[in-house]
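Colleague: Sequence first, then the predicted structure, then my questions.
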Amino acid sequence: MTREAGTPGPDLVVRARRALVDGVLRPATVVVRGGVVHEIRSDDAPGPTSGGADPARVDVPDDAVLLPGAVDSHVHVNEPGRSRWEGFWSATEAAARGGVTTIVDMPLNSVPATTTPGALRYKRAAAAHRLHVDTGFWGGAVPESLGHLERMWDLGVYGFKCFLADSGVPEFPALDRNELAAAAREIAGFGGLLLVHAEDPDVLAAAPHPPSRRFADFVASRPDAAETSAIATLIETVRDTGVRAHLLHLSSARALDMIAAARDEGLPLTVETCPHYLVLDVDHLPDGAAEFKCCPPIRDTGNQDALWDALVAGVIDCVVSDHSPSTLERKRAGGGDLQQAWGGIAGLQVGVVAVADAARRRGIGIEAVSAWTAQAPARVAGLHAKGSIAVGNDADLVVWAPDRALTVDVARLAHRNPTSAWAGRTFTGSVTRTLLRGRTVFDADLPDDAQVPPPAGLRLNRRGRDGVAWPEPGVEESRRDNLGA
């Protein structure tokens, strides 16, 4: 490679015998300039001429693989307002350690919820200088925000989340069927994206809810019919309004046929599932262990097998964490009564590793896992410079050691409260280095206190190129933000 006089040389050259480029593992040299992939060469091509200082260089070990950074589009950071549950610093450090280079933050369980322009500015300010990975934001569709959603879209949120059943927090009420239709029409009008937590409140209300430590009883209280009924409503709404919709955290495989039919019909519906549904099953969960409680719930092994089949067939698009932590006190409420404990799994740091290990056991390669955890979530969210190693994309890269074992020590996880559904499990495969726009943000082979450098992540804005920082609010704007204006 040659360059003209006065043209800046590369910042970084990354060489790997196995790099995932265009869906195939092959030898590659990735040349990075200004945090962006400038060129991808075959590994035996001539090296760059520096014309000055030589670029930094990363040589990926021969037994490792270079992957694109994962994109987790379903993360509850909880800051501001519930930062004892989680926060931007701790959540994004966990992401970097888990090979996730971009997250999109959910509009709850922060206080205020991200349902107004003022709340978005407040959250944006709270995230400043605290991000180890790049971070975008979803907005919220609640009854009070209907008719005003385009203002938040213009401020750069990536879409709007709603619940059809109780969200678990009072500041984020659910939409009824008519409100869902109104939100869909409004969002379709400006070309936005609607995200839906699909459980039918009437089905949930009719199900038994006895105080119980038994996971079988908890699953019975959130039956498959709650999902299938709500998903049928969502599909009808998409058909009637034309809104682009994304189905969150699919748990029940019984909805797969109707989802496949809707997609065959050409409806603009995408679907995600989560690592806990793909790796854990209700028959092997210890009763009373609330770290495994989530809504919708973990179901049986036959259900799990069907979810894997749907991923391979392309009926499910992506796998994201639905990282939803709380304080230990809130998670253990009720002393093991699963009806009282907080329903959320803290899995951001371990999700990709857990799915890769389970995929390997099923004979599925890391190429597919990366497509589900990086490329597809980026596509769904509209993060066009993320999710793949390609010229023009951000140089978000992960060194993956496929044979390196990882035993999850909950005390060494970066998220704020030391509880996890993955505690004590050993996986084959591990993230050893994470680079964000060409800058190392995690290196497992450094001493513990040097593995993660100071924050380098940016707040992402849908309106501009991914990676462009939000402007800092002025004094008057900050005052309005704190009032929730």
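Modeller: It's in.
Colleague: switch to C-alpha atoms for all contacts and neighbour counts from now on
Modeller: Fine.
Colleague: Without its sequence neighbours, what residue ends up closest to the residue nearest the centre of the chain?
Modeller: Nearest to the geometric centre of the chain sits D72, at 2.0 Å (CA atoms, centre = their mean). Closest residue in space to D72, ignoring its immediate chain neighbours: I103 at 4.7 Å, by CA to CA, 6 or more residues apart in numbering.
Colleague: ok, now which ones touch that neighbour?
Modeller: Residues near I103 by CA atoms under 8 Å, 6 or more residues apart in numbering: 71-75, 92, 95, 133-136.
Colleague: what's the spacing between it and P453?
Modeller: With distances taken as CA to CA, to the nearest Å, I103 is found 18 Å from P453.
Colleague: and if you look at L108?
Modeller: To P453, L108 is 28 Å away according to CA to CA.
Colleague: Below is an additional structure, to be compared with the one above:
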Amino acid sequence: MSRVDLVIKGGTIVRSDAVFKGNIAVKDGVIVAITDEAFVPASEECIDATGQYVMTGVIEPHLHLRDPSKNEREDFTSGTMACAAGGITTIVEHPVSTPSVHSATTLRNRIEAVQHKSLIDFGFYGGAGYDNLDLMLEMAEAGIMGFKTFLPASPPGREQEFIGLNAKDDGFLYQILEIAAKTDLPALFHLEDNTLLQLFEGRVRAQGRKDPMAHIDSRPEIAEIVATAKLLAMAQDTGAKVQLVHMSTDRGLELAKFYRKQGVSISIESCPQYLLLSKEDMEAAGPFAKMNPPLRSKETQRKLWNYVHDGTIDMIVTDHSPFLVSEKEIGYEDIFKAPPGHPGLETLLPLMLNEVANGRLTWQQLSSLLAENVARIYRMDQKGRIDIGKDADFVLIDMKQEWKVDVSQMYTRSKGTFKLFDGWNIKGKPVKTILRGKVIMENGEVIGKPGEGRFIRPTPKNHA
């Protein structure tokens, strides 16, 4: 073998099908060889990963960075620095912004606005709503990874951020699915039935309640379950590929299992907050724990893990939603005035490493949930797995490190709203993040530069 650019030697390589010791050779940002421990290829640079685990870089397909509309909350530089710190090398951003990504033009404008800011590789979704059905096909041709649609109504005062993102009613929902089916891209849905949300919020408000737990009671599990049942019946009828985002109920997931057996193409996300927290945490954190869908009961949280273990849940994502402390704090007086969402880019991998350490996840499951399944579902053929010909995206992990989550050390601009996992004890830490063969984070310090990230789009279906 001729001399290569980089060798990562002596680490324990993690893939969905195997965990083994070996060396990885990289040239021109691509993996060119995986060798056993005995053979170390000649290289310009060598990273000794002895005693560490080497996993493909995390792919985060559900986050909101706000750029270029709400940069005081987050922008592509601060957000992708946070990603690099947390072992994330590729993201797919949701279209909520001002303006939202709802056309080929707004997509191109978003790419132009952020490509010089991103430290890691990035893609985008396009919104699909009642008001931009005629623009969906052009967005698919322009390079979106999929479509995003909300079944709940837009939050009051944020209508510009949600142009082209609301289904509005069942008739439009069916049409969105019909068009999405023509593109063969996944159509992603926030699943809470709007009519039921109006009913239950109306009841809570009629009682004069504004306390944090009023938010929990205004968005009960039945709203997610009904929305899921409706969507999956329509997906079966239209042949669309659908993704159920941030699922929080076991009954919704049981419906998905049923429709999968009927041949419906379904992919499914959940988040650390639904797997590790419960509605009792909202009593302590108040508006800083407000999110949609809301935190559920401890019993529901426990049941969600069954769907992680049996493979129903394909990916664990953050739904990173940055806000200002002042925006959240108004929720102490009236929970309905605080915006929903919580940051999470720097804790996604560490929290899941902790679950590996305590035996609730295997290394193979971790690689699938945080990268390999994501790359497969979104047709990122160059990403998501340590294999010859793939991009040399890695995160090196030291499982001997035991540490405490410290919000003051975070790169995200929204660290002031990070209340839910602050102070948690973690076993296992990402110590090096590598993007296409270049180190961008080392021992917690982000050393990558804005502009090094590349825009990515789905690999064409006929790609050999």
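Modeller: Nice, thanks for sending it over. Everything numeric in this text was worked out from a predicted model, so none of it was measured.
Colleague: that's a strand at the residue nearest to the centre of the first structure, yeah?
Modeller: Yes: the assignment for D72 of the first structure by DSSP: H, G, I helix; E, B strand; the rest coil puts it in a strand.
Colleague: and it, what pairs with it in the second structure?
Modeller: Under the alignment by TM-score structural alignment, D72 of the first structure pairs with E60 in the second structure.
Colleague: average gap between the host helix or strand of the residue nearest to D72 of the first structure and the second structure?
Modeller: With elements taken from DSSP states H and E, the one containing I103 of the first structure is strand 100-105. Taken over the aligned residues, the distance from strand 100-105 of the first structure to the second structure averages 0.5 Å (mean CA distance after the TM-score superposition for the first structure).
Colleague: Would you mark the buried spots in the next helix or strand after that strand?
Modeller: Past strand 100-105 of the first structure, further along toward the C-terminus, the next helix or strand under DSSP H and E is helix 117-127. Within helix 117-127 of the first structure, the residues scored as buried using 16 or more other CA atoms under 10 Å are 117-125, 127.
Colleague: repeat for stretch 300-307 of the first structure
Modeller: Under 16+ other CA under 10 Å, the buried positions of stretch 300-307 of the first structure are 300-301, 303-304, 306-307.
Colleague: repeat for stretch 205-215 of the first structure
Modeller: Residues of stretch 205-215 of the first structure classed as buried by neighbour count (16+ other CA under 10 Å): 207, 209, 212-215.
Colleague: ditto for stretch 327-341 of the second structure
Modeller: For stretch 327-341 of the second structure, the neighbour count (16+ other CA under 10 Å) marks 328-329, 331-332, 334-341 as buried.
Colleague: what would these look like in JSON lines with secondary structure and distance to K438 of the second structure?
Modeller: Compiled in JSON lines, those are given as follows (DSSP: H, G, I helix; E, B strand; the rest coil; distance: CA to CA, whole Å):
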{"residue": "K328", "secondary structure": "helix", "distance to K438 of the second structure": "37"}
{"residue": "E329", "secondary structure": "helix", "distance to K438 of the second structure": "40"}
{"residue": "G331", "secondary structure": "helix", "distance to K438 of the second structure": "43"}
{"residue": "Y332", "secondary structure": "helix", "distance to K438 of the second structure": "45"}
{"residue": "D334", "secondary structure": "coil", "distance to K438 of the second structure": "47"}
{"residue": "I335", "secondary structure": "helix", "distance to K438 of the second structure": "44"}
{"residue": "F336", "secondary structure": "helix", "distance to K438 of the second structure": "45"}
{"residue": "K337", "secondary structure": "helix", "distance to K438 of the second structure": "44"}
{"residue": "A338", "secondary structure": "coil", "distance to K438 of the second structure": "40"}
{"residue": "P339", "secondary structure": "coil", "distance to K438 of the second structure": "37"}
{"residue": "P340", "secondary structure": "coil", "distance to K438 of the second structure": "36"}
{"residue": "G341", "secondary structure": "coil", "distance to K438 of the second structure": "32"}
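Colleague: of all the residues you listed, which comes closest to C271 of the second structure?
Modeller: Distance to C271 of the second structure, by CA to CA, is smallest for G341 among these, at 11.9 Å.
Colleague: Under the alignment, what does the closest one map to in the first structure?
Modeller: Mapped onto the first structure by TM-score structural alignment, G341 of the second structure lines up with G344.
Colleague: give the contact list for its match.
Modeller: G344 of the first structure sits in contact with 291-295, 322-326, where contact means CA under 8 Å, 6+ apart.
Colleague: change it to 10 Å
Modeller: By CA atoms under 10 Å, 6 or more residues apart in numbering, the residues touching G344 of the first structure are 76, 290-297, 322-326, 331, 420-421.
Colleague: now do F172 of the first structure
Modeller: 107-115, 140-144, 162-163, 166 are the contacts of F172 of the first structure under CA under 10 Å, 6+ apart.
Colleague: Buried among these? Make that a ChimeraX selection.
Modeller: Selection of buried members from the contacts of F172 of the first structure for ChimeraX, criterion 16+ other CA under 10 Å:
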select :107,108,109,110,111,112,113,114,115,140,141,142,143,162,163,166
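Colleague: so what corresponds to the residue nearest to D72 of the first structure in the second structure?
Modeller: The pairwise alignment with the second structure assigns I103 of the first structure to I91, based on TM-score structural alignment.
Colleague: and the helix or strand hosting A376 of the first structure, which stretch of the second structure?
Modeller: Per DSSP H and E, A376 of the first structure falls inside helix 376-381. Mapped onto the second structure using TM-score structural alignment, helix 376-381 of the first structure spans residues 373-378.
Colleague: Just the buried positions in the matching stretch, please.
Modeller: For stretch 373-378 of the second structure, a neighbour-count test (16+ other CA under 10 Å) marks 373-375, 377-378 as buried.
Colleague: Outside of it itself, list whatever touches it.
Modeller: With CA under 10 Å, 6+ apart, stretch 373-378 of the second structure has contacts from 16, 58-61, 90, 92, 144-146, 185-186, 241, 243, 266-267, 269, 313-317, 365, 367-368, 379-385, 457-459.
Colleague: Show me where the stretch 51-200 of the second structure has its strands.
Modeller: For the stretch 51-200 of the second structure, strands defined by DSSP state E, counting those that start in this stretch occupy the ranges 53-56, 58-63, 88-93, 121-124, 126-127, 147-150, 187-190.
Colleague: Many thanks, we can stop here.
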